[in-house]
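> Next input, structure requested:
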Amino acid sequence: MTVEFLLTSLVIVITPGTGVLYTLAAGLSRGGRAGAVAAFGCTLGIVPHMAAAITGLAALLHTSALAFQTLKYAGVAYLLYMAWSTLRERGALSVDADGAPRTTTQVIASGILVNILNPKLSIFFFAFLPQFVSTGQGGPVAHMLQLSAVFMLLTFVVFVGYGLFAAAIRTHVVARPQVLTWMRRVCAGAFVALGAQLALTDR
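Presented below is the predicted three-dimensional model:
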């Protein structure tokens, strides 16, 4: 493992995307624990991409236009659904004062879907990790697993930080309905923008 790998991975993880947005929304609407749970779900969403890269399925996504487009538009559809749910106060940025709150399983499942329906993660693992994989001790697969585990750990730690930050300012937002409405619109708009960006993405 090199410093270059750690720095590059950190930059990629810190850069705001669907996972960061979902974790911020969870922490903002339900507190630090929900933010940490969302971060865990988003981190688990990396596992299928890692498995795809190791087994060669990422190569299929890279070479098959149909496979890539199918996964891409499934991701777009889910992001638009997240935007719609957020505006209807039933999505990531809903505050359930009277109704039943979302369960831990629901928060984790949504976090997994947010990251699993992102074909660019598979391409990232396919194109990025091999540059740092050594063929020496332990073999390339073992080294890729090690690097992937480090990337997932960085993701979890950074995302938990995002969630705790959102939880820290939660009282200032929830106590002001106008601010919460504004935040819902911003989050919904961000989900739509990310969906549009993904729709326009080429392999």
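> all contacts plus neighbour counts: C-alpha atoms, from now on.
Fine.
> buried stuff in stretch 65-80?
Of the residues in stretch 65-80, 68-69, 71-73, 75-80 count as buried by neighbour count, 16 or more other C-alpha atoms under 10 Å.
> helices and strands around the helix ranked longest in the chain, which ones?
Residue-count comparison of every helix in the chain, with assignments taken from DSSP state H, identifies helix 139-168 as the longest. In terms of contact count using 3 or more C-alpha pairs under 8 Å, 6 or more residues apart in numbering; DSSP states H and E, helix 139-168 is assigned the packing partners helix 3-14, helix 18-30, helix 32-44, helix 47-55.
> Sequence B follows; please return its structure for comparison with A:
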Amino acid sequence: MTLQFLLTSLVVCLIPGTGVVYTLAVALGRGRGAAMWAVLGCTLGIVPALLAAVLGLAAVLHASALAFAVVKWAGVAYLAWMAWGALTGGGALAVQPEARAEAGWRIAWRGVLLNVLNPKLSVFFLALLPPFLSGEPATATAEMLALGGVFMGMTAATFLVYALFADALRGRLLASERAMAWLNRSFAAVFALLAGRLALARA
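Got it, this is the predicted structure:
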């Protein structure tokens, strides 16, 4: 475990992506408790991509145009659906003063899907982890799992900070209908842009 890996991971975790935006939206719209489920889901959603990189499936996905396209377009459709929900004010990203109660596992599951349906994540791990390995074939798998576990821990910690920050602002923002409308349109626009970026991604 090197300082360079930790710094690289921290920078990646801090950059706002689908998981960060989803966590912020849940924290603002449903509160701290729901946001914790979002953090859990986004963190667990890393596991399939990590295992794919460790087992070499990420390389297969990267090499197979059809497999990459299937996962990619499923991800695009899911992001677009969430963007539409935010725009209409009734979806998972909607920021409302009295959001309907929802089971925590559903909130977490959406976070999992956001990562599972992003084919670039497994390719990212395939590129990120190998340079930080010791070079010993016998320990490569264990090292990749350890590095991936640290990355997941940093992701959870970073997303938790985002969630607590958004929850602290929740009461003030929900008091303004204009602010809520602006937030809903903003979350919808961000997810639409993320869907467009994913649509342009290549294996």
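> what's the TM-score for these two chains?
Here the TM-score for the pair of chains, by TM-score structural alignment, normalised by the length of the first structure, is 0.95; 202 aligned residues with a C-alpha RMSD of 1.5 Å.
> circling back: in CSV: the helices and strands packed on helix 139-168 of the first structure, plus mean neighbour count and distance to Thr105 of the first structure.
As requested, these are exported to CSV (neighbours: other C-alpha atoms under 10 Å; distance: least, C-alpha to C-alpha, whole Å):
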stretch, mean neighbour count, distance to Thr105 of the first structure
helix 3-14, 14, 23
helix 18-30, 26, 13
helix 32-44, 26, 9
helix 47-55, 19, 17
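> got the contact list for Arg170 of the first structure?
For Arg170 of the first structure, the residues meeting the contact criterion (C-alpha atoms under 8 Å, 6 or more residues apart in numbering) are 27-29, 31.
> how about 6 Å then?
Remark: with contacts taken as C-alpha atoms under 6 Å, 6 or more residues apart in numbering, Arg170 of the first structure is in contact with Leu28.
> Distance check, it against Leu164 of the first structure.
Spatial separation of Arg170 of the first structure from Leu164 of the first structure under the definition C-alpha to C-alpha, to the nearest Å is 10 Å.
> who touches both of the two?
With C-alpha under 6 Å, 6+ apart applied, the contact sets of Arg170 of the first structure and Leu164 do not overlap.
> quick revisit: what's the first helix or strand after the longest helix of the first structure?
Downstream of helix 139-168 of the first structure, the next assigned helix or strand under DSSP states H and E is helix 170-174.
> Now do the buried residues in that following helix.
Buried residues in helix 170-174 of the first structure, counted by 16+ other C-alpha under 10 Å: 170, 173-174.
> re earlier: got the helices and strands packed on helix 139-168 of the first structure as a markdown table, with distance to Gly99 of the first structure columns?
As requested, those are arranged in a markdown table below (distance: least, C-alpha to C-alpha, whole Å):
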| stretch | distance to Gly99 of the first structure |
| --- | --- |
| helix 3-14 | 33 |
| helix 18-30 | 13 |
| helix 32-44 | 16 |
| helix 47-55 | 33 |
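> out of the ones you listed, which comes closest to Ala100 of the first structure?
Ranking those by proximity to Ala100 of the first structure (C-alpha to C-alpha) places helix 18-30 first, at 12.2 Å.
> Just the angle for that closest one relative to helix 32-44, thanks.
An angle of 160 degrees separates the directions of helix 18-30 of the first structure and helix 32-44 when computed by axes from the mean of the first three to the mean of the last three C-alpha atoms, to 10 degrees.
> how big's the offset between helix 18-30 of the first structure and the second structure?
If you overlay the two and look at helix 18-30 of the first structure, the average distance to its match in the second structure is 0.5 Å (mean C-alpha distance after the TM-score superposition for the first structure).
> Now do that helix: which elements does it pack against?
For helix 18-30 of the first structure, the packing partners by 3 or more C-alpha pairs under 6 Å, 6 or more residues apart in numbering; DSSP states H and E come out as helix 32-44, helix 139-168.
> on contacts alone, who are the packing partners of the first one?
Right, helix 32-44 of the first structure. Of the remaining helices and strands, those touching helix 32-44 of the first structure by 3+ C-alpha pairs under 6 Å, 6+ apart are helix 18-30, helix 104-116, helix 139-168.
> how about the ones you listed in a markdown table, adding distance to Leu87 of the first structure?
Written out in a markdown table, the entries for those read as follows (distance: least, C-alpha to C-alpha, whole Å):
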| stretch | distance to Leu87 of the first structure |
| --- | --- |
| helix 18-30 | 13 |
| helix 104-116 | 17 |
| helix 139-168 | 19 |
